[in-house]
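*Asks:* for reference, the sequence and a predicted model appear below.
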Amino acid sequence: MTDASLDLTITRYIAAPPETVYKVWRERTEEWFAPKPWTAKLLEQDLRPGGRSALTMTGPDGVETPPMEGVVLEVIPNRKIVTTDAFSAGWVPQGPFMTAITTFEPEGEGTRYTATARHWTEEAMKQHEEMGFTTGWGQVADQLAALCEAVDA
């Protein structure tokens, strides 16, 4: 049983079918993943269980973050992607912060996009909130929606 009190979630209706949202999520990550004016650089995104997920972000001051590294746990094409930072590639344990659960559910003519950050501890969840989870993840969801809706227009 999961403890939903340790989850932070963003949801958006995107006026494009799940197949479009999933494709843009996968193929155009660098365009939507970082809240502007930040940018994202994808190092690797191997979307299969056990695959490496790694990227960096660069701030408006030009300073690059250390790589955000994890592994893919589950992929259901056009419906769900689950990753965690509890491991790096090759199942090497590292200090866990969260598991990210992203779903693409059909809703009317479009998609209900939901991104959940599931944390191990209340401290990690509160830290993520203080880092600007709601604003940051909300902005990237809006950026993803804009790309998807432009593709599907």
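*Replies:* Structure's in. What do you need?
*Asks:* from now on I want contacts and neighbour counts done on CA atoms only, so please keep to that.
*Replies:* Noted.
*Asks:* the strands in the protein, which residues?
*Replies:* 7-14, 39-45, 52-58, 68-76, 80-84, 87-88, 92-93, 98-107, 110-119 (DSSP state E).
*Asks:* which one of these lies nearest to residue 31?
*Replies:* Within those, the stretch nearest residue 31 is strand 39-45; the backing value is 7.4 Å (C-alpha to C-alpha).
*Asks:* put this next to the first one:
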Amino acid sequence: MPVTSVHQDPEALTMTVVADFAAPLERLWDAYADPRQLERFWGPPTYPATFTRHDMYVGGRSAYAMTGPEGDVSRGYWEFLDVKAPFSFEVRDGFAHADGTPNNDLPSMRMTFAFEATPGGSRLTTTTYFASMAELEQLVGMGMEEGMRQAMGQIDDVLADLHTFAADLPAAAQVLSDTQVRVARVIRGSVQQVWDAHHDPKLLQQWLLGPDGWSMPTCETGTEVGQTYRYEWRQDDGGATFGSTGEVLEIAAPHRAVTSERMYGDGIPDDAPATTNELTLTPTDGGTLLSLVITYPDAQTRDIVLGTGMVGGMETSYERLERTVLAG
């Protein structure tokens, strides 16, 4: 059991949990920075979490849902107040409604996570700050301490799983809900380099091509909220042509961009449904974790698109990004 101590301080209105791990500091940090890993332990074993958003930068936000054995769902959010990788981060942790908005009927807490190297690996000290003694007693009474013990008891298995999250793995899709899919991959480059490669037209035209035999003659990007973008691809042999267009909904360079997307062109119906794409870039060991959460109108559309080989095409493009843009 990695938890070595739990201390409640009624005068300071804090609860401090110390846990030790037989893994390097950077490996432990990455477990919290990567939503694929974080959701494997953030929550007790009977209430596993799913993170639909995880923006680990100052001003960023996370959204998660923990689902119980009877299908009951508890939702929460983090607001990142400070991030000093790989040594500490601070969040406002609170409960959320089904639509993701804060549930102010329940208390929120300030939490700090401090990481340090030890002779045997690494240590994590998590301190929770409560607004009042009543809130401390309420949340401890709801099982907060035991829940943290159970959650942290799962971290060792995640840290030991080096293969699943290795930097040399191809892009992979994970179904988050009936309408959402997350595609993730570690790109061998800095956050700024990967961001530029997604927003500089001259760079995009070098790698965002899918299978060999295609070019991208039209590439108009949007870099501010409200701007539109338009991409068009053409087969080199003069065959099919198709494109995508949409609007920039949110942007926080170089970490997060949210856009709408609608496909058009040969073989694509005029009423093809639009999606919302949330791109998040997070520095991790080995490069930059690219996480793309795609929201579809329904499960049927989600499955149809996944069945087209979309993820394989994305992997081909990401390989080209590393080989032709970032390698230079």
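*Replies:* Received, thanks. These figures come from a predicted structure and were not determined experimentally.
*Asks:* before we move on, the earlier item: CSV for the strands of the first structure, including mean neighbour count?
*Replies:* Shown next, in CSV, are these (neighbours: other C-alpha atoms under 10 Å):
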stretch, mean neighbour count
strand 7-14, 19
strand 39-45, 16
strand 52-58, 20
strand 68-76, 20
strand 80-84, 22
strand 87-88, 20
strand 92-93, 11
strand 98-107, 20
strand 110-119, 21
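*Asks:* pipe these into TSV and attach distance to residue 128 of the first structure per row.
*Replies:* As requested, the strands of the first structure are exported to TSV (distance: least, C-alpha to C-alpha, whole Å):
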stretch	distance to residue 128 of the first structure
strand 7-14	8
strand 39-45	19
strand 52-58	16
strand 68-76	14
strand 80-84	15
strand 87-88	19
strand 92-93	20
strand 98-107	9
strand 110-119	9
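*Asks:* nearest to residue 132 of the first structure, out of those strands?
*Replies:* Across the strands of the first structure (criterion: C-alpha to C-alpha), the nearest stretch is strand 7-14, sitting at 11.1 Å.
*Asks:* show me how far that closest one is from its chain's centre.
*Replies:* Here strand 7-14 of the first structure is found 11 Å from its chain centre; the criterion is C-alpha atoms, centre = their mean, to the nearest Å.
*Asks:* OK, contacts around residue 257 of the second structure?
*Replies:* If you count contacts by C-alpha atoms under 8 Å, 6 or more residues apart in numbering, residue 257 of the second structure has them with 248, 249, 250, 251, 278, 279, 280.
*Asks:* out of the strands of the first structure, which comes closest to residue 23 of the first structure?
*Replies:* strand 98-107 (10.7 Å).
*Asks:* was I right about residue 17 of the second structure contacting residue 125?
*Replies:* Yes - using C-alpha atoms under 8 Å, residue 17 of the second structure is in contact with residue 125, at 5.7 Å.
*Asks:* with the second structure overlaid, how far apart is the longest helix seen in the first structure on average?
*Replies:* In the first structure, with assignment by DSSP state H, the single longest helix is helix 133-151. Helix 133-151 of the first structure, aligned to the second structure and superposed, deviates on average by 1.9 Å (mean C-alpha distance after the TM-score superposition for the first structure).
*Asks:* looking at the strands of the first structure, spot the one closest to residue 26 of the first structure.
*Replies:* Taking these one by one with C-alpha to C-alpha, strand 39-45 is closest: 8.1 Å.
*Asks:* once aligned to the second structure, how far is that closest one on average?
*Replies:* Relative to the second structure, strand 39-45 of the first structure is 0.9 Å off (mean C-alpha distance after the TM-score superposition for the first structure).
*Asks:* run the chain-centre distance for that strand.
*Replies:* With C-alpha atoms, centre = their mean, you get 12 Å for strand 39-45 of the first structure.
*Asks:* same check on stretch 22-33 of the first structure?
*Replies:* The answer for stretch 22-33 of the first structure is 10 Å, by C-alpha atoms, centre = their mean.
*Asks:* disregarding residues adjacent in the polypeptide, which is nearest to the residue nearest the centre of the second structure?
*Replies:* The centre of the second structure sits closest to residue 54, judged by C-alpha atoms, centre = their mean, with a distance of 4.1 Å. Excluding the flanking residues, the one nearest residue 54 of the second structure by C-alpha to C-alpha, 6 or more residues apart in numbering is residue 62, at 4.1 Å.
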